[in-house]
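> what follows is a predicted protein model with its sequence.
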Amino acid sequence: MQRTPEPELMDAPEQASAYAAADFSAGDQALIERIQALFPSGLGPRVLDLGCGPGNISFRLARADSAAEVIGLDGAPAMLQLAQQSLEKEPALAKRLSFVCLCLPSLALPKGCSGLVSNSLLHHLHDPLVLWQAIAQAAAPGARVYVKDLRRPPSPEVAEQLRQRYLADAPAVLQHDYLASLHAAFTAAEVEQQLHRCGLDQLQVAEVDDRYLEIWGQLP
């Protein structure tokens, strides 16, 4: 099916609250363990989480490596407000974990990042090259990259089957957003073309399970 872009920012208060209240802990922990398996020596001293939302992955990255500085970046103030509220409950992380409100593209991106992570941002972007260009812009030499996102199913019928399979009992706002995200997602072939255009051919692309893409690798 053809791609149908969705709004780039999830900044409605009801969206932020619904995502903050949802339990994504199993998937979030699996993502951290996948990063650890791909990069056993870690992501290095300065890690950027692009599209961090309420900070779920940012917090886990900071807890997983007590020597790393982690920066969570998102363009939605409502999401970052929730992340900041959570950070106030973990003052021990305050010196190593911070959140920045910034929309891509931007010249104000943090620079010299040894690790770059993004979970479920790509499908929100009207221009997907913005993410890959941001990674190239923020990366230090030899940076490690891990991106996970939905992939677009072949038809609206398959998208509806995925909604029913995974979110049938979720709040209506999450079900609506999930279906829109599936329609807005990219295929593996499309992502490979994006990487080629941005000079990031060293990154690998793979289909995972019945709905995800993984993009990972180490930059020169």
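Done, it's in.

> CA atoms for contacts and neighbours, from now on please.
Fine.

> now name the helix or strand holding residue 42.
Assigning secondary structure by DSSP states H and E places residue 42 outside every helix and strand.

> how far out from the middle of the chain is the helix or strand hosting residue 49?
Element membership of residue 49, judged by DSSP H and E, is strand 46-50. Centroid separation for strand 46-50 versus its chain: 10 Å, with CA atoms, centre = their mean, to the nearest Å.

> could you pull out the strands in the chain for me?
46-50, 69-74, 97-101, 113-119, 139-150, 204-208, 212-218 (DSSP state E).

> on that earlier part again, for the strand holding residue 49, name the packing helices and strands.
Applying 3 or more CA pairs under 8 Å, 6 or more residues apart in numbering; DSSP states H and E, one finds that strand 46-50 contacts strand 69-74, strand 113-119.

> among those, which comes closest to residue 132?
Each of those was checked against residue 132 via CA to CA, and the shortest separation belongs to strand 113-119, namely 10.5 Å.

> mind listing what's buried in that closest one?
Neighbour-count burial for strand 113-119 flags 113-119 (criterion: 16 or more other CA atoms under 10 Å).

> put this beside the first:
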Amino acid sequence: MLPRTLEPESMDDPAEAASYDDMNHSSVNIRFVDDLLAGGEIGNDILDLGTGTAQIPILLCERMPEVRIMALDAAASMLELAIYNIEIASAIERIQLMQGDAKAMDDFEDEMFDCVMCNSLIHHLPEPQPTFAEIHRLTAIGGRIFVRDLCRPDSETAVEALVAQYAADESEIAQQLFRQSLHAALTLDEVQQMVAAAGLPRDSVQMTSDRHWTLDVRKTTAHQEEAAS
């Protein structure tokens, strides 16, 4: 198994942020929203962690006219691009942007959101455990938790195969960003251990593609009690 190699926690370089926004994430983002909605009710008040340039919140607003989304990211450069994307999509009244740290969201009250979603943030965090705990805390009883990220391959050969398959048409910068993200990702077992430590069922995390794991669970009182015990 490859050792985990960390990458910067936030992508705050303007050139990297622009390169990320220019990458073709459409199929991955559409599948994220499709899978989120296929899993059941998400309510109206949504928190999106690691929103980047707000591509997923914009897609969700197009599909669900009643949702309101708080979109949080640590990187100012990402949020500057997100403002532009939201304005172009005419979603400025439904998506609120906030710069903040997903490991410590003290501005938000317990059980404040009907759904907490997160795509491709976890691999950026040196210590993801506090973020899983915060996700659990902020989700309302009966609310939905939907988190997806890359899974670390077991060899350099597997990394390069994924880069060739999914980023061959991207720029060299974009290919390197994807390569670094695969090296920084967690394994399925590592994620399952962290989720269990946060008081959520270990088996609520499953592989959902050749490169992604997904945490999909509805918060219950039992989960909350387990986390407190």
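Nice, thanks for sending it over. Since the model is a prediction, treat every value here as computed from it, not as a measurement.

> mind putting the strands of the first structure in JSON lines, distance to residue 163 of the first structure included?
Converted to JSON lines, those look like this (distance: least, CA to CA, whole Å):
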{"stretch": "strand 46-50", "distance to residue 163 of the first structure": "25"}
{"stretch": "strand 69-74", "distance to residue 163 of the first structure": "25"}
{"stretch": "strand 97-101", "distance to residue 163 of the first structure": "30"}
{"stretch": "strand 113-119", "distance to residue 163 of the first structure": "19"}
{"stretch": "strand 139-150", "distance to residue 163 of the first structure": "12"}
{"stretch": "strand 204-208", "distance to residue 163 of the first structure": "17"}
{"stretch": "strand 212-218", "distance to residue 163 of the first structure": "14"}
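
> between those, which gets nearest to residue 2 of the first structure?
strand 139-150 (14.9 Å).

> for the closest one, packing partners?
When contacts are defined as 3+ CA pairs under 8 Å, 6+ apart, strand 139-150 of the first structure sits against strand 113-119, strand 212-218.

> contacts for the last one, please.
This means strand 212-218 of the first structure. The contact list for strand 212-218 of the first structure (CA atoms under 8 Å, 6 or more residues apart in numbering) reads 142-151, 187-188, 202-208.

> just to revisit the earlier point, which one of the strands of the first structure lies nearest to residue 178 of the first structure?
Residue 178 of the first structure lies closest, by CA to CA, to one member of the strands of the first structure: strand 139-150, at 9.6 Å.

> mean deviation, that closest one versus the second structure?
Once the two structures are superposed, the average separation between strand 139-150 of the first structure and the matching residues of the second structure is 0.9 Å (mean CA distance after the TM-score superposition for the first structure).

> the residue of the first structure positioned farthest from its centre: what's it in contact with?
Ranked by distance from the centre of the first structure (CA atoms, centre = their mean), the top residue is residue 157, with 25.7 Å. Contacts for residue 157 of the first structure were tallied using CA under 8 Å, 6+ apart; there are none.

> rewinding a little: of the strands of the first structure, which is nearest residue 81 of the first structure?
The minimum distance between residue 81 of the first structure and the strands of the first structure falls on strand 97-101, with 9.3 Å, by CA to CA.

> run the angle between that closest one and strand 46-50 for me.
Compare the direction of strand 97-101 of the first structure with that of strand 46-50 by axes from the mean of the first three to the mean of the last three CA atoms, to 10 degrees and you get 40 degrees.

> could you measure from the residue farthest from the centre of the first structure over to residue 164 of the first structure?
Plainly put, residue 157 of the first structure is 11 Å away from residue 164 of the first structure if you go by CA to CA, to the nearest Å.

> of all the strands of the first structure, which one comes closest to residue 10 of the first structure?
Ranking the strands of the first structure by proximity to residue 10 of the first structure (CA to CA) places strand 69-74 first, at 9.8 Å.

> average distance between the closest one and the second structure?
Its match in the second structure and strand 69-74 of the first structure itself, once the structures are fitted together, sit a mean 0.8 Å apart by mean CA distance after the TM-score superposition for the first structure.
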